[in-house]
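# sequence? don't have it. structure:
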């Protein structure tokens, strides 16, 4: 039976490259001269440091620009709260979300079942597997999920006949 998987993955190499480019640009910009503005990456957590809230927003704008240019969907970024470090310095954690969380997976399964298409949806870890009898039905399901879930980046992989 034909099937495919709905997943949410981010290219970690592109994220690392975007962080390096952000640090390079922040280091050369005149408005950051003499400041401690930078972005650090620890696994899937990006931490933005700056001297003030305004500079923190500027660093995040540069990071978002670089991520977008590298093809990373910025809807996967989950912003933490802004914390004071020492003196006027601030930092903010940006978590890169990968995988489909339980609530979103249940929502996708509910959308597929409510559509009355002749397919089965099953949650498998951090992915959702869709199985159906016809390829056309699976393509209709992809279109339906793309239309109904637009707040999180999804990819459709392992399309098998």
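That came in fine, so what should we check first? This structure is a prediction, so every number in the text was calculated from the model and none was measured. Residues are numbered from 1 along each chain as shown.
# For the rest of this, base every contact and every neighbour count on C-alpha atoms.
OK.
# didn't residue 77 look like it was pressed against residue 68?
No. Judged on C-alpha atoms under 8 Å, residue 77 makes no contact with residue 68 at a distance of 11.7 Å.
# Of the two, give the one with the bigger neighbour count.
Legend: neighbour count by other C-alpha atoms under 10 Å for residue 77 and residue 68, higher for residue 77 (19 against 14).
# Below is an additional structure, to be compared with the one above:
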């Protein structure tokens, strides 16, 4: 029986390259001259930590990270923007979580959307992915187009197409 998996993953090395490019861009900008801004990526917890002086610089850093991610073909929907909080002194800290895997609520929305479409397939939630099975490959391709037409708030990839 043909099947495929719907997942939400990103390439850690590509993300690291995008963060490093954003760091270089920030260091070379005139409005960040004499700035104590830092951008750090924790690869184990998939968290980006930004520390800077004010809101304007924080927004510029976030915009730079997003633009570098787009240039590296990474979807910025994977970023879970946290709240700004005051660090020591007059510094601002923002922690951005990079989501990997499909949340249970999002998986339920995906399964509901597939069932509401009326396509004769079976969708099941398996940990942090959704497996879709059907009798025809054309039905599976129709499910992919239905899912691409909907915004679930996370980047989705369609892998392991088997016939």
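Looks like it came in fine. For clarity, every value in this text was computed on a predicted model and none was experimentally measured.
# Who are the contact partners of residue 105 of structure 1?
123, 126-128 (C-alpha atoms under 8 Å, 6 or more residues apart in numbering).
# what does it align to in structure 2?
Counting by TM-score structural alignment, residue 105 of structure 1 lines up with residue 107 in structure 2.
# Could you say which helix or strand holds that match?
Here residue 107 of structure 2 is covered by helix 104-116, with elements defined by DSSP states H and E.
# tell me which residues of that helix are tucked away?
For helix 104-116 of structure 2, the neighbour count (16 or more other C-alpha atoms under 10 Å) marks 106-108, 110-111, 114 as buried.
# what's the answer for stretch 65-84 of structure 2, then?
65-69, 74, 76, 78-79.
# List just the nearest of those residues to residue 16 of structure 2.
Ranked by distance to residue 16 of structure 2 (C-alpha to C-alpha), those are led by residue 69 at 9.6 Å.
# and that closest one, how far is that from residue 115 of structure 2?
Distance, residue 69 of structure 2 to residue 115 of structure 2, by C-alpha to C-alpha, to the nearest Å: 33 Å.
# Please apply the same query to residue 13 of structure 2.
Distance from residue 13 of structure 2 to residue 115 of structure 2, by C-alpha to C-alpha: 36 Å.
# Residue 85 of structure 2 too?
For residue 85 of structure 2, the distance to residue 115 of structure 2 - C-alpha to C-alpha - is 42 Å.
# which ones are touching the residue sitting nearest the centre point of structure 2?
Nearest to the mean C-alpha position of structure 2, by C-alpha atoms, centre = their mean, lies residue 78 at 1.2 Å. Shown in contact with residue 78 of structure 2 (C-alpha under 8 Å, 6+ apart): 98-100, 154-155.
# One more: residue 142 of structure 1?
Counting by C-alpha under 8 Å, 6+ apart, residue 142 of structure 1 makes contact with residue 156.
# Can you check the distance spanned by stretch 125-137 of structure 1, start to finish?
In stretch 125-137 of structure 1, first residue to last residue: 24 Å (C-alpha to C-alpha).
# equivalent range in structure 2 for that stretch?
Using TM-score structural alignment, stretch 125-137 of structure 1 pairs with 127-139 in structure 2.
# Which secondary structure state does residue 51 of structure 2 sit in?
strand (DSSP: H, G, I helix; E, B strand; the rest coil).
# so it sits right up against residue 35, yeah?
No. If you go by C-alpha under 8 Å, residue 51 of structure 2 and residue 35 don't touch, sitting 10.4 Å apart.
# neighbour-wise, which of those two wins?
In this view residue 51 of structure 2 and residue 35 are compared by other C-alpha under 10 Å, and residue 51 has more residues nearby, 23 against 13.
# Need the counterpart of the more buried one in structure 1.
Residue 51 of structure 2 maps onto residue 49 in structure 1, by TM-score structural alignment.
# how about the nearest residue to its match, chain neighbours excluded?
residue 91 (4.4 Å; C-alpha to C-alpha, 6 or more residues apart in numbering).
# Do I have it right that that neighbour meets residue 57?
No. Applying C-alpha under 8 Å, one finds residue 91 of structure 1 not in contact with residue 57, separated by 10.5 Å.
# quick one: which of the two has more around it?
residue 91 (23 against 14).
# secondary structure element for the more buried one?
For residue 91 of structure 1, the host element (DSSP H and E) is strand 90-96.
# If anything else comes up later, I'll come back, but that's it for now.
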